[in-house]
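**Student:** here's a sequence, model it:
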Amino acid sequence: MSSRNGTHSGIVNVAILGCGRIAHHMAQTLQGMSRDERYSDLIRPYAVATRADESRARAFADQYGFPHAYGSYEDMLADPEIDLVYIATPHALHADQAIACMQAGKNVLVEKSFTANESQARRVLDVARKTGLTCTEAIWTRYMPSRQLVLDVLGSGEIGTPRQTYANLSYPVSGKARMTDPAMAGGALLDVGVYPINFIAMAFPDAGVERTISSCTLTDRGVDEQFSATFWLSNGVSATIDSSMVSVGSRQGVIQGDAGYLIVENINNPERIDVFDKDHRKVRSIDVPEQITGYEYQVVSAARAILDGRVECPEMPHEETLRIMRVMDSLRAQWGEVYPFER
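**Tutor:** Okay, here's the model as predicted:
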């Protein structure tokens, strides 16, 4: 890879820290990018590391064509050829791992939720500023073309002045051990609830939250199982969200104006946007571009930031990551949900 001289020459070597389900999704993405002429001169799938299982790392690397596999994170961070590390571990581990990566000279793409709370996020971003390394949150919807498509509809005036919005993301994932483990910052909020919150923040980027009402059910281990919240925004919009880790949700995002409304099918990976008039007639459907998996956009943004010498990506600047963490902290405060490491 080129030095940080503001050019786009060179290929960014990407490593994955962790071998769980989401790591496989990223590996599939990187494999596809390496075979796609749009990305093959920018990205190289390079390495994967497990915490303490070299054979598992090697099997993962062989499956996706990564040339290097490491049986410990420390061994991976000692490799001088790695430019970008994608952190694919549970939320509670992100802060220390991102800091370790940057202290080893590696740029980081940190899976959402960026950290477990705002305090951890500030620690990570302080290190990014001190090291001058790229550090960005891998909340994929922020980097997708569908984000601008929604803003284009709102800007067109087709649905009039937005007054209400609703967003849901729910999956029955309580069977996964980390989802119910307080020590891993388990619960619906940080894993699935983060998407409806980001949906609202992307649709109304200049609006602050003036008031919030929320409620949740907690598991017997004290993590949120399902919740709902309504935010009153400074632009006059009321925004209601809900998420659950024990039900199948509609995954819809709805923005309602005084002249019509739009529906985003699957806010977690938008499939299309339908626009309706005030008489509920569908005016048009907007398809989103074909993609490899949808993860490629965040990888491209991080790679370009690295090559340009920027510490953050425009799609998810550090202040925005902190703002989302602050919203989630405030919801947990309403519910009395405290992770063991916060006590």
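
**Student:** please count neighbours and contacts with C-alpha atoms only from this point.
**Tutor:** OK.

**Student:** what helix or strand is the residue of the chain positioned farthest from its centre located in?
**Tutor:** Within the chain, the residue lying farthest from the chain centre (Cα atoms, centre = their mean) is Asp279, at 35.5 Å. When elements are assigned from DSSP states H and E, Asp279 belongs to no helix and no strand.

**Student:** how close does it get to Ile159?
**Tutor:** Applying Cα to Cα, to the nearest Å, the value for Asp279 to Ile159 is 11 Å.

**Student:** list residues touching both of the two?
**Tutor:** Taking Cα atoms under 8 Å, 6 or more residues apart in numbering as the contact rule, Asp279 and Ile159 both touch Gly260.

**Student:** please identify the helix or strand for the closest residue to Asp274 other than its chain neighbours.
**Tutor:** Using Cα to Cα, 6 or more residues apart in numbering and skipping residues adjacent in sequence, the residue nearest Asp274 is Ser285, 4.4 Å away. With elements taken from DSSP H and E, the one containing Ser285 is strand 282-287.

**Student:** report the contact partners of the closest residue to the residue farthest from the centre of the chain other than its chain neighbours.
**Tutor:** Leaving out its chain neighbours, the residue that sits closest to Asp279 by Cα to Cα, 6+ apart is Gly260, at 7.6 Å. Neighbouring residues of Gly260 by Cα under 8 Å, 6+ apart: Glu158, Ile159, Gly160, Val275, Phe276, Asp277, Lys278, Asp279, His280.

**Student:** which among those gets closest to Ile87?
**Tutor:** Nearest to Ile87, judged by Cα to Cα, of the contacts of Gly260 is Val275 at 36.6 Å.

**Student:** gap between Tyr195 and Arg281?
**Tutor:** 28 Å.

**Student:** separation between the residue nearest the centre of the chain and Pro67?
**Tutor:** Nearest to the mean C-alpha position of the chain, by Cα atoms, centre = their mean, lies Ile139 at 1.4 Å. Remark: distance between Ile139 and Pro67 (Cα to Cα) = 27 Å.

**Student:** show me which of Tyr195 and Arg281 is the more surrounded one.
**Tutor:** Tyr195 (28 against 10; other Cα atoms under 10 Å).

**Student:** pretty sure that one is in a helix, no?
**Tutor:** Yes - assignment of Tyr195 by DSSP: H, G, I helix; E, B strand; the rest coil places it within a helix.

**Student:** second chain to compare with the first, below:
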Amino acid sequence: MGKKRIGVLGCAHILDRALFTPLKSLEHLGVHAIASRTKPKAESYADKHGIPHAFGSYEELLACEEVDFVYIALSNELHAEWAIRALQAGKPVLVEKPICLNTEELRRLMDAQAASGLPVLEGLMVQHHPWQSKIKRMVGENAYGRLLQVRSQISVPFQDPERQNYRSFPERGGGAFYDFGCYWLQFLQAVLGLEPLGCDAESDFAGPGGCDWTFRAALEYADEVRAELVASFELPGISRHTLEFERAVVTVDDFFRASMGTYRITIRIQDKQTGAVEKLAFEPQNYFVNQLAFFSDVLDGTKDNVPIAQSYERMAMHERLLALARAKRPGNPLASG
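**Tutor:** Here you go, the predicted model:
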């Protein structure tokens, strides 16, 4: 099969590390066209990255018959509309996270996907790495006894005093939970499922525009297993999952690192009785290389796609937690789900 030609909607900063750099490792994929609502911006990206075609509208790119699939790197509030329009134009879609802003949008996208029969993949790049499967096996096999709790922190310091970034606008999917909560929910979905017995969430929504600059959430599972998240734009930079079992503490630290380039991910296992530490290190990998290779295989029919229903399950839980947090602003009584 020949080289697959990608059409890119949007000129977002993430393209350098999510697409252009990873493609250097994937000879069977290449960017054929890029579109922006400002044609000089598209032309600037095309000149810099050697892209054959630059368009001044998204419609023009979708009408390009030479494009094999579309990569959507637009602002969050535009994801649903342009994913649907790409499918209607006969293009498979890889869309940056979050796939949509709410379940209503996602239902429309799911209808469009079903009507087209074309694959749609939400760009949660961390799921394309074997460390998650390894953790899932540890839990499923009771490798270190019964799982007791899961603690996750995902924080990246971020400031936007002049409100120039989508993260400062609630209506555009701003706030720490929209940015980071999807990674937590995907991890729990893969390891424990997303059918908890109860849930809770809180934030003071003190960020720009009333966004959540720090968000805390918890899911309660059977056997008293509790999964907690701290997502923040205020706390020091951390991306860490810690799983406490009866006999060991298992940590995946700095798990975002493989989104910045080709790096090693290590699982640290500490025996609770002896203190002895075992490290399981994976060969250096790049999440975005893995994600693009996976989607290419899906298009070739050699791998099954991640079901879009998983995105819906995550978005439904996202909405539930966000509603809980908003319902109990400071001064309101504690609510629980």
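
**Student:** which of the contacts of Gly260 of the first structure ranks first by neighbour count?
**Tutor:** In terms of neighbours by other Cα under 10 Å, the contacts of Gly260 of the first structure top out with Val275 at 23 neighbours.

**Student:** residue in the second structure paired with that residue?
**Tutor:** Taking TM-score structural alignment, Val275 of the first structure has Ile269 as its aligned residue in the second structure.

**Student:** my guess is that match contacts Val249. True?
**Tutor:** Yes - between Ile269 of the second structure and Val249 there is a contact at 5.8 Å, judged by Cα atoms under 8 Å.

**Student:** so where is the following helix or strand past the strand holding Ser285 of the first structure in the second structure?
**Tutor:** Sequence-wise, the next helix or strand downstream of strand 282-287 of the first structure (DSSP H and E) is helix 296-308. Aligned by TM-score structural alignment, helix 296-308 of the first structure corresponds to residues 289-301 of the second structure.

**Student:** tell me which element Ala83 of the second structure falls in.
**Tutor:** Going by DSSP H and E, Ala83 of the second structure is part of helix 79-88.

**Student:** which SSE is immediately downstream of that helix?
**Tutor:** strand 93-96.

**Student:** what is that following strand packed up against?
**Tutor:** strand 69-72, helix 79-88, strand 120-123 (3 or more Cα pairs under 8 Å, 6 or more residues apart in numbering; DSSP states H and E).

**Student:** so it corresponds to what in the first structure?
**Tutor:** Mapped onto the first structure with TM-score structural alignment as the criterion, strand 93-96 of the second structure occupies residues 108-111.

**Student:** against the second structure, what's the mean shift for that stretch, could you check?
**Tutor:** Once fitted to the second structure, stretch 108-111 of the first structure is off its aligned match by 0.8 Å on average (mean Cα distance after the TM-score superposition for the first structure).

**Student:** report the distance from that stretch to the chain centre.
**Tutor:** 9 Å (Cα atoms, centre = their mean, to the nearest Å).

**Student:** what's the answer for stretch 112-127 of the first structure, then?
**Tutor:** 13 Å.

**Student:** from memory Asp258 of the first structure sits against Pro162, does it?
**Tutor:** Yes - using Cα under 8 Å, Asp258 of the first structure is in contact with Pro162, at 6.6 Å.

**Student:** checking Ser55 of the first structure next. Helix, strand or coil?
**Tutor:** Three-state call for Ser55 of the first structure (three-state DSSP): helix.

**Student:** the second structure: which residue goes with that one?
**Tutor:** Checking TM-score structural alignment: Ser55 of the first structure goes with Pro40.

**Student:** need the contact list for that match.
**Tutor:** Neighbours of Pro40 of the second structure in contact, by Cα under 8 Å, 6+ apart: Gly56.

**Student:** and Ile308 of the second structure, by the same measure?
**Tutor:** For Ile308 of the second structure, counting by Cα under 8 Å, 6+ apart, the contacting residues are Met110, Val120, Leu121, Glu122.

**Student:** ok, the residues you listed in the first structure: which stay?
**Tutor:** Counting by both residues aligned by TM-score structural alignment, their matches' Cα atoms under 8 Å, the contacts of Ile308 of the second structure that remain in contact in the first structure are Met110, Leu121.

**Student:** and the longest helix anywhere in the second structure, how far out from the chain's middle?
**Tutor:** Counting residues, the longest helix in the second structure under DSSP state H turns out to be helix 308-327. Relative to its chain's centre, helix 308-327 of the second structure lies at 14 Å (Cα atoms, centre = their mean).

**Student:** before we move on, back to that, from Asp258 of the first structure, how far out is the residue farthest from the centre of the first structure?
**Tutor:** Taken as Cα to Cα, the span from Asp279 of the first structure to Asp258 of the first structure is 11 Å.

**Student:** turn the helices and strands packed on strand 93-96 of the second structure into TSV, including mean neighbour count and distance to Ala316 of the second structure.
**Tutor:** TSV is the format used below for those (neighbours: other Cα atoms under 10 Å; distance: least, Cα to Cα, whole Å):
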stretch	mean neighbour count	distance to Ala316 of the second structure
strand 69-72	26	22
helix 79-88	21	16
strand 120-123	23	15
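
**Student:** in JSON lines: those, plus distance to Cys100 of the second structure.
**Tutor:** Formatted as JSON lines, those follow (distance: least, Cα to Cα, whole Å):
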{"stretch": "strand 69-72", "distance to Cys100 of the second structure": "12"}
{"stretch": "helix 79-88", "distance to Cys100 of the second structure": "5"}
{"stretch": "strand 120-123", "distance to Cys100 of the second structure": "9"}
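
**Student:** among those, which comes closest to Leu62 of the second structure?
**Tutor:** Taking those one by one with Cα to Cα, helix 79-88 is closest: 6.2 Å.

**Student:** mean shift between that closest one and the first structure?
**Tutor:** Per aligned residue, helix 79-88 of the second structure averages 0.7 Å (mean Cα distance after the TM-score superposition for the first structure).

**Student:** what is that helix packed up against?
**Tutor:** By 3+ Cα pairs under 8 Å, 6+ apart, helix 79-88 of the second structure packs against strand 69-72, strand 93-96, helix 103-116.

**Student:** how far does the longest one sit from its chain's centre?
**Tutor:** Shown here is helix 103-116 of the second structure, whose average C-alpha point lies 19 Å from the average C-alpha point of the whole chain (Cα atoms, centre = their mean).

**Student:** quick one: that helix to the first structure mean distance?
**Tutor:** Helix 103-116 of the second structure sits 0.8 Å off on average (mean Cα distance after the TM-score superposition for the first structure).

**Student:** in that helix, which residues are buried?
**Tutor:** Neighbour-count burial for helix 103-116 of the second structure, with 16 or more other Cα atoms under 10 Å as criterion, is recorded at Thr103, Glu105, Leu106, Leu109, Met110, Ala112, Gln113, Ser116.
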